[in-house]
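Asker: next input, structure requested:
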Amino acid sequence: MESKQRSAIHTFDIDNYLNHIIPRARFYLLPKPISHWFGYRAPPKGEPKAPVPATSVLLVWLFSFLGAFIGIAIIENVFRNLPLLGGHSVPLVIASFGAAAILEYNAIESPLSQPRNLIFGHFLSACIGVGITKLFLHLPEARFEELRWLAGALAVGAASTVMGITKTVHPPAGATALLAATTPEVTELGWWLLPLVLLASALMLASAMLVNNLYKRFPLYWWTPVDLSKPTKADIVKAKDVEKAGSGSSIHSASDAGLKQNALPLPAGNSSDAASTRRDQSRLDTTSKEARNIRTDPELKIQIELDRIVVPDWMELSQWEAEVLEGFQIRLRASTGN
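Answerer: The predicted model follows:
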């Protein structure tokens, strides 16, 4: 029982609980001139087109400058014209969005810069930073000032953990939590920081969509790279199943069953002995593979095909790893019009 609990913790993935209730983005229903700015690209029809030439590095630098300049300028001017919030003046800008601008305009293909991470990363971090600071404010004022450093450290640590659990990691959001605890101007805002963070995130996302889609695609996805339109997203099978069943091999869903179908069977005996045996066998198998030919041996290859993904028998995938492979399969299908 204890072993099962540890396994559940080690393999926990919040998307296993959320993806089935998150609706698929419906931007494909909009006219093409509009859906383009939301990052939607229609799959190519007919014969696959030649690969698009790489974007000039000078163009990337130019748009990263324009995007960062425009994004921050919009936030600053909106904040300048906001009324007092609960009697508190609004800062010219929340400093953490300067770092966010680098991600949103210079690393637009990174998972860390996608809308889910930008919006929820900052919002959750602001909640944590304000909440921890409010607890420290129950101390006498002089004592609170002495312990600001501790409140800031706790806020960043807790924000990092929560972003990791919720798959919303956004490095600049750590600064949002830190500012709530260590910067008096932001501390005075209290819970008013939350709507400001949401507003700044929305403005930055909107400007990033306008600037980045002039020369590239942004965002690559809104919630997850996995296709949410189907209950099963990728057919992940073991190499031995392909050999036995050929092209008619039965398929397994990596998302619906948490990859349990693809796991190696446990040997007889108690769970700890079985886990130890599996680790030992994995090490032996890995050692024996060193002398094999990686080009021809199916035990040393991952194959991504239009209708399935084939992984070696000895390899067990986490949910995150399965999603990465599914993302490549989606791109492969899109390039062939499937």
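
Asker: every contact and neighbour count from this point should use C-alpha atoms.
Answerer: OK.

Asker: what are the boundaries of the strands in the protein?
Answerer: Taking DSSP state E to define them, one finds strands in the chain at 236-238, 303-304, 309-311.

Asker: give me the nearest residue to Leu154, chain neighbours excluded.
Answerer: Using CA to CA, 6 or more residues apart in numbering and skipping residues adjacent in sequence, the residue nearest Leu154 is Ile132, 7.6 Å away.

Asker: nope, Pro43 is what I was after
Answerer: Closest to Pro43 by CA to CA, 6+ apart is Ala334, at 5.1 Å.

Asker: same check, this time on Val242
Answerer: Using CA to CA, 6+ apart, the closest residue to Val242 is Ser249 (5.8 Å).

Asker: now the one you found: how far from Val310?
Answerer: Distance of Ser249 to Val310, computed by CA to CA, to the nearest Å: 11 Å.

Asker: spit out the residues that contact these two alike.
Answerer: Common neighbours of Ser249 and Val310, counting by CA atoms under 8 Å, 6 or more residues apart in numbering, are Val242.

Asker: okay, those two: which has more neighbours?
Answerer: Val310 (20 against 15; other CA atoms under 10 Å).

Asker: my guess is the more buried one contacts Glu299, does it?
Answerer: No: in this structure, Val310 is not within contact of Glu299 by CA atoms under 8 Å, at 10.0 Å.

Asker: helices along this structure, start to end?
Answerer: 2-10, 15-18, 32-35, 57-80, 96-106, 115-136, 141-146, 148-166, 171-182, 184-187, 193-212, 239-245, 271-289, 319-336 (DSSP state H).

Asker: for those, which one sits closest to Pro43?
Answerer: helix 319-336 (5.1 Å; CA to CA).

Asker: another for comparison:
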Amino acid sequence: MTRPPMLSAAAWQFDMDAHLNRFVLPSIVPRLPRPVAHFLGYRPPGHVQRKIGSLVVIAWAFVGVFCGVSIVTVVGAHVPVFRGVDGAATTIGSFGAAAVLEFYTIESPLAQPRSAILGQVLSSVIGVAVARLFSLLPAARFAALRWLAAALACAAATAVMALTGTVHPPAGATALIAVTDDNAYHIGWWLVAAVLLGSVLMQATALLVNNVQRRYPMYWWSPETVGSFWAGGRAATSATMTAAAATHGDEKPAPPADEGLECPDPEVGHVTFTRSALSSQQLTAVGSHEHLRVVITRNAVVVPDSMFLRPEERLMLEALSERL
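Answerer: Sure, this is the predicted structure:
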């Protein structure tokens, strides 16, 4: 007898944001003075981002990568506790890959602050923890199994980043470096502080350079709406009324599918994402998913209420809307 698909292990999934986003405090960036908010990635409603050519993008990426890597390297070299074997400066090579993401492919979800900072820090913690665990073995045994520790650290870091929504490819290298690089291994838990400091410095540089002619970040925590828990009774009352209407067959018409239910998010720029909903009568009449659709217009995207969008999918729809 075949088990129902949803009971199969292959159908299991976990989305931390579905449980956490409602408790995340809404962004205060839109309330800051306009020049400050601008360099924190906020653009007011109706703002149209000026298009720039690829050569200008490359030029700004060159400036950003040069400045970002220089600052991280110089500052790290002047912190005594970050010095490795024989007092040599510890160079965290993964910041080179991070710089490419944070100064060139700045629209990617992998380059946003949540991933760029938390992904690096979590991976450094895992890398150091695995290295310390294997170091409990005799020295000769640890040397022989260092390859295993490196693989385990990178694999565990990847899994943790995926579960926490903080995937940042250079962070996989950070976990690897924590085990295989002698200088990084020598400073132990100070590597976590070095990675945190470097990530913050890289982000500060990215905010200054990328917001001169472009926009960064696209969001700070998530492109989805956050903070519904703190919205108070109004959101709770609205949800209760909607549930009651569905339960008791309320005849009050639902918003048309093309109009939707607005879900404003000040972190997502000037493209408005809305949710379309169907009444219980409409759902009965449709009887399938053939009438569920995504509508993309200039500065507006409407998606079915039942559709979950990953960050990269939301950014793709936003980019398409801006090009219309």
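
Asker: returning to that earlier point: any idea which of the strands of the first structure is most buried?
Answerer: strand 236-238 (a mean of 24; mean count of other CA atoms under 10 Å).

Asker: so what secondary structure elements neighbour that strand?
Answerer: Counting contacts by 3 or more CA pairs under 8 Å, 6 or more residues apart in numbering; DSSP states H and E, strand 236-238 of the first structure is packed against strand 309-311.

Asker: now what about the strand it packs on, what contacts it?
Answerer: Strand 309-311 of the first structure is touched from outside by 234-239, 242, 299, 301-304, 325, 329, with contacts defined as CA under 8 Å, 6+ apart.

Asker: got a markdown table for the residues you listed, with distance to Ser271 of the first structure too?
Answerer: Formatted as a markdown table, these follow (distance: CA to CA, whole Å):
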| residue | distance to Ser271 of the first structure |
| --- | --- |
| Ala234 | 29 |
| Asp235 | 28 |
| Ile236 | 26 |
| Val237 | 25 |
| Lys238 | 23 |
| Ala239 | 26 |
| Val242 | 29 |
| Glu299 | 26 |
| Lys301 | 29 |
| Ile302 | 29 |
| Gln303 | 31 |
| Ile304 | 33 |
| Leu325 | 29 |
| Gln329 | 35 |
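
Asker: which one of the residues you listed is nearest Ser110 of the first structure?
Answerer: The closest of these to Ser110 of the first structure turns out to be Leu325 (CA to CA; 15.8 Å).

Asker: distance check, the closest one against Thr187 of the first structure.
Answerer: Taking CA to CA, one finds Leu325 of the first structure at 43 Å from Thr187 of the first structure.

Asker: again, but for Ala173 of the first structure
Answerer: Note on Ala173 of the first structure: its distance to Thr187 of the first structure, by CA to CA, is 16 Å.

Asker: between these two, point out the one with more neighbours.
Answerer: When Ala173 of the first structure and Thr187 are compared for neighbours, Ala173 comes out ahead with 30 against 20, by other CA under 10 Å.

Asker: please report how far the alignment partner in the second structure of that one lies from Leu101 of the second structure.
Answerer: In the second structure, Ala173 of the first structure lines up with Ala171, judged by TM-score structural alignment. Distance, Ala171 of the second structure to Leu101 of the second structure, by CA to CA: 12 Å.

Asker: and what of Ala175 of the second structure?
Answerer: For Ala175 of the second structure relative to Leu101 of the second structure (CA to CA), the value is 18 Å.

Asker: more neighbours, those two?
Answerer: For Ala175 of the second structure and Leu101, the more surrounded residue by other CA under 10 Å is Ala175, and the numbers stand at 33 against 23.

Asker: what sits against the more buried one?
Answerer: Ser123, Ser124, Val125, Ile126, Gly127, Val128, Ala150, Ala153, Cys154, Ala157.

Asker: which one of the residues you listed is nearest Ala77 of the second structure?
Answerer: Ser124 (18.3 Å).

Asker: what does that closest one align to in the first structure?
Answerer: Residue correspondence, TM-score structural alignment: Ser124 of the second structure in this structure matches Ala126 in the first structure.

Asker: next, count neighbours for its match.
Answerer: Other residues near Ala126 of the first structure come to 32 when the count uses other CA under 10 Å.

Asker: not counting its neighbours along the chain, what's nearest His122 of the first structure?
Answerer: Closest residue to His122 of the first structure apart from its sequence neighbours, by CA to CA, 6+ apart: Ala173 at 4.6 Å.

Asker: same check on Ala25 of the first structure?
Answerer: Trp222 (7.5 Å).

Asker: again, but for Thr272 of the second structure
Answerer: Once flanking residues are discounted, Thr272 of the second structure sits nearest to Ala300: 4.7 Å by CA to CA, 6+ apart.

Asker: Ala254 of the first structure is in contact with Asp235, isn't it?
Answerer: Yes: judged on CA under 8 Å, Ala254 of the first structure makes contact with Asp235 at a distance of 7.3 Å.

Asker: of the two, who's got more company?
Answerer: With neighbours defined as other CA under 10 Å, Ala254 of the first structure and Asp235 compare such that Ala254 has more, 24 against 20.
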